[in-house]
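>>> Okay, sequence plus prediction incoming.
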Amino acid sequence: MVHNFNAGPSILPKEVFEEAAAAVLNFNNTGLSILEYGHRTAAFEAIMQEARQLMRELMALDEQHEVLFLHGGASTQFMQVPMNLLDLKDTAAYTDTGVWAAKAIKEAKLFGKPEVVCSSKDKNYTFIPKDFAVPNDAKYLHITTNNTIYGTQWKKIPVTSNSLVADMSSDILSRSMNFNVFDLIYAGAQKNIGAAGVTIVVVNKNILGKLKRNIPTMMDYRNHIAEGSMLNTPPVFAVYTCMLTLRWLKKQGGVNAIEKINNQKAALLYNEIDRNTLFKGTVAVEDRSNMNVCFVMNDANKEKAFLDYATQHQIIGIKGHRSVGGFRASLYNAMPLSSVEYLVSIMQQFEQNNPS
């Protein structure tokens, strides 16, 4: 058995793979592949509707929030958010807590005046800033709820009177929260929700349509809302895979149930990192991510040996991001507890074979 700890595209539930694979060959006994199925057919419209409804249900959204399935990845949202929410003279507050947050700030400069209200860059993004003020005139506050590269996570969502915008690409639907306090959420699907190729946007429709600037047709959220996420040809297979994954999550008991399992997985691995004489964590303990566990070895010269040992034992995808090195184990919703237990056992074996 291969244990897949990749940061994304990442592990999905086995039953989702099986259903999606079957649909590639023969979708719903139609004799057609889902890859060639028309997006304007009643069958696919039902898939899109179910996927959007499952998102609404799992997030307990109110009637003011709309769910969209869009193209372009979360990186497109770095520009689409300010394009829809900022005029050139408007200010927006941004938190700089990692590479993706920094990229969002860069794109916002093209459409308004982003103000960085806090940053952990000088400490290599090893913590989440706690004390900062948001300007009263800021159109919104932008946060990246989880940082895949550095392994930090906002444990407490900031309370603000400004609109709240969040990139939740790597921890959406992994933990309970009041999603309605956010006026806009965006997330690439390829970590907790489905296959690469689709981006989920959840937006409070009341914040739209307030700008002086013209917005290109494909960039205007209102047009996608009006067309039910089918303003143009949607990524049919990716949306179908999302729907299957959302069905799976609902069957597990929803977000509350999966959060308990995620907490258990993270605690197990962090406890071993803290106990094991060969390893150590890289970020502030109170800000440790439950999705992306980052760690290094006390003796960096042993890192290649451990990576090779893990690979020999069918542990895949734990090499740290090239910008930080070390190791990163991603514990997304579909990661079974048994795989985390197995990784811990391999760490213990390596310690026994390589005493410090």
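Received the coordinates, thanks. Everything quoted here is computed from the prediction, not taken from an experiment. Residues are numbered from 1 along each chain as shown.

>>> contacts and neighbour counts: CA atoms only from here.
Noted.

>>> Counting by contacts, list what the lengthiest helix in the chain packs against.
For the chain, the helix that runs over the most residues, judged by DSSP state H, is helix 254-275. When contacts are defined as 3 or more CA pairs under 8 Å, 6 or more residues apart in numbering; DSSP states H and E, helix 254-275 packs onto helix 42-59, helix 236-252, strand 279-281, strand 292-297, helix 337-353.

>>> winner for burial among these?
The highest mean neighbour count among these, using mean count of other CA atoms under 10 Å, belongs to strand 292-297: a mean of 25.

>>> how far does that one sit from the chain's center?
Put simply, strand 292-297 sits 18 Å off its chain's centre (CA atoms, centre = their mean, to the nearest Å).

>>> ok, and for stretch 145-163, which residues are buried?
By 16 or more other CA atoms under 10 Å, the buried positions in stretch 145-163 come out as 145, 146, 147, 148, 149, 150, 151, 152, 153, 154, 162, 163.

>>> now do stretch 105-117
By neighbour count on 16+ other CA under 10 Å, the buried set for stretch 105-117 is 105, 107, 108, 109, 111, 112, 113, 114, 115, 116, 117.

>>> alright, now check it against this:
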Amino acid sequence: MPARSDITYFGAGPAALPTDVLQTASQALVDFQGTGLGIAEHSHRSAIATKILEEAKADLASYLDVPEDYEILFMQAGGTGEFSATIYNLVGAWVTRKQQEAEKAGADEAKVQADLKKQVDEQLKLDYVVTGGWSLKAYQEACRLLGPEHVNLVADARTINDGKFGKIPEESTWQLSQDPAMVYYCDNETVDGVEFPKFPEALAPKADGTGPIVVADMSSNILSRRIPIKNFSLIFFGAQKNLGSTGITVVIVKKSLLPPVCPQPSPTLLRQLGLPIGPIVLSYEIIAKNNSLYNTLSIFDVYIAGLVLKKLLASFPDKVDGQEAVANKKAKLIYEALESQPDAYRIVPAPGNRSRMNICFRVIKVNPPFFCVIQLRQIIGDLIRGIGR
């Protein structure tokens, strides 16, 4: 049987975890800090669980420099669950905003409701930038839940690349809605190897601080580079790529989208407006109110994520900037190796859109030169073992 140190792992996710993190976690699974119980056996409402949760939130906020006007939520259902959660919550926030505007104008209750119904029917839009398989699924979920009449396809990368993903359309071609409930994009497309090189200028906030409500799925490149968090209203990511093990999802959301500033509409009002009502476990309002412990959260998975964050903070005094330098170095070496043999390998995404996390390429010779295969295998193996995660 091979030892763990003998394995070079290429899985896109769940990704390999640091061995020392797994060793610590395995001991905690049997007996956590001398309590006689494993961490998975302790109540998620215990003081032990609360401490683990609070430390993980604090370390994540420190590592990414999350501003104080953002809330960090630990949830379940993965990134796919967030395709739905963002719709339920941000459509609700849009309705609340329109309702507050109408009430400020002095309209009575009946007129407010009539105006809301008219605005929902005529103005409610969710914007999606589709650049790969995951953003396509998010777009399709919005169409399923709300109906295609409420969903705007800002850009479809397949239209500029012979029906395939691999390029991000020029922002000058994007067709953004007027006052959408949100604008969604996937920062890194795992399957298609496409990553946004930076925050899209078309979505940047204006000089007065106003701008679109931007939502980003960062499931596969979170913790790998500095994020201009202030430009986003909401970021979500599954833990299993760069943060920890499968089972928890993290949401970083602006507090202005939560009570008391922005309470969710009542289920009665949503029914009257013909809008879907989301399950309570996907309600950011409920999860935030209960400190991520409304239902039974997997504290063991939060503990693993916390161990990874502590290791990152200890490894990189400059926090995420240090990890970003490592990620850039690894990607540069692999892409250079692929580019050096154009007759053997074809890199899938366009040069300006190449992911640093998921390097997608095709072998275009049935029998590429043996030294090409050995060179690429050695570089990737050395990177994984030597440079780190």
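Received the coordinates, thanks. Please read all numbers here as calculations on a predicted model, not as lab measurements.

>>> about what we covered before: can you mark which positions in the longest helix of structure 1 are buried?
254-255, 257-259, 261-263, 265-266, 269-270, 272-273.

>>> hmm, who's touching it?
58-59, 173-176, 249, 252, 279-281, 290-291, 293, 295, 331-333, 337, 340-341, 344 (CA atoms under 8 Å, 6 or more residues apart in numbering).

>>> could you redo the last one with a cut-off of 6 Å?
173, 174, 175, 176, 279, 280, 290, 337 (CA atoms under 6 Å, 6 or more residues apart in numbering).

>>> Is it possible to get JSON lines of the residues you listed that adds distance to residue 67 of structure 1?
Below are the contacts of helix 254-275 of structure 1 laid out as JSON lines (distance: CA to CA, whole Å):
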{"residue": "173", "distance to residue 67 of structure 1": "14"}
{"residue": "174", "distance to residue 67 of structure 1": "18"}
{"residue": "175", "distance to residue 67 of structure 1": "19"}
{"residue": "176", "distance to residue 67 of structure 1": "18"}
{"residue": "279", "distance to residue 67 of structure 1": "42"}
{"residue": "280", "distance to residue 67 of structure 1": "40"}
{"residue": "290", "distance to residue 67 of structure 1": "25"}
{"residue": "337", "distance to residue 67 of structure 1": "30"}
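
>>> out of these, who's nearest residue 74 of structure 1?
Closest approach to residue 74 of structure 1 among the contacts of helix 254-275 of structure 1 (CA to CA): residue 173, at 15.8 Å.

>>> what range in structure 2 does stretch 241-250 of structure 1 sit on?
Stretch 241-250 of structure 1 lines up with residues 304-313 of structure 2 when matched by TM-score structural alignment.

>>> so residue 26 of structure 1 touches residue 33, yeah?
Yes. Contact criterion CA atoms under 6 Å: residue 26 of structure 1 and residue 33 qualify, at 5.0 Å.

>>> show me where the stretch 151-300 of structure 2 has strands.
151-156, 182-186, 188-189, 194-195, 214-217, 234-238, 249-254 (DSSP state E, counting those that start in this stretch).

>>> Quick one: closest of those to residue 90 of structure 2.
strand 182-186 (6.8 Å).

>>> Using neighbour counts, pick out the buried residues of that closest one.
Result for strand 182-186 of structure 2 [16+ other CA under 10 Å]: buried residues 182, 183, 184, 185, 186.

>>> Equivalent analysis for stretch 121-140 of structure 1, please.
So for stretch 121-140 of structure 1, counting by 16+ other CA under 10 Å, buried means 125, 126, 127, 128, 129, 134, 138, 139, 140.

>>> List the residues that contact the last one.
Looking back up the chat, that one is residue 140 of structure 1. So residue 140 of structure 1 contacts 92, 162, 163, 164 (CA under 6 Å, 6+ apart).

>>> what's the closest non-adjacent residue to the alignment partner in structure 2 of residue 78 of structure 1?
Under the alignment by TM-score structural alignment, residue 78 of structure 1 pairs with residue 83 in structure 2. Of all residues not flanking residue 83 of structure 2 in the chain, residue 138 sits nearest, at 5.2 Å (CA to CA, 6 or more residues apart in numbering).

>>> In structure 1, what residue corresponds to the one you found?
Under the alignment (TM-score structural alignment), residue 138 of structure 2 pairs with residue 104 in structure 1.

>>> The helix or strand that contains residue 20 of structure 1 vs structure 2, average offset?
Assessed by DSSP states H and E, residue 20 of structure 1 sits inside helix 14-25. Following the fit onto structure 2, the mean deviation recorded for helix 14-25 of structure 1 is 1.2 Å by mean CA distance after the TM-score superposition for structure 1.

>>> Just list what that helix packs against, helices and strands only.
If contacts are counted by 3 or more CA pairs under 6 Å, 6 or more residues apart in numbering; DSSP states H and E, helix 14-25 of structure 1 sits against no helix or strand.

>>> again, only using 10 Å
helix 236-252 (3 or more CA pairs under 10 Å, 6 or more residues apart in numbering; DSSP states H and E).

>>> Give me the mean deviation of the helix it packs on from structure 2.
Averaged out, helix 236-252 of structure 1 is 1.0 Å away (mean CA distance after the TM-score superposition for structure 1).

>>> That helix - contacts with which helices or strands?
Contacts defined by 3+ CA pairs under 10 Å, 6+ apart place helix 236-252 of structure 1 against helix 14-25, helix 42-59, strand 65-70, strand 199-204, helix 254-275.

>>> so the fourth one matches what in structure 2?
Counting by TM-score structural alignment, strand 199-204 of structure 1 pairs with residues 249-254 of structure 2.

>>> among the helices and strands packed on helix 236-252 of structure 1, which is nearest residue 88 of structure 1?
strand 199-204 (21.3 Å).
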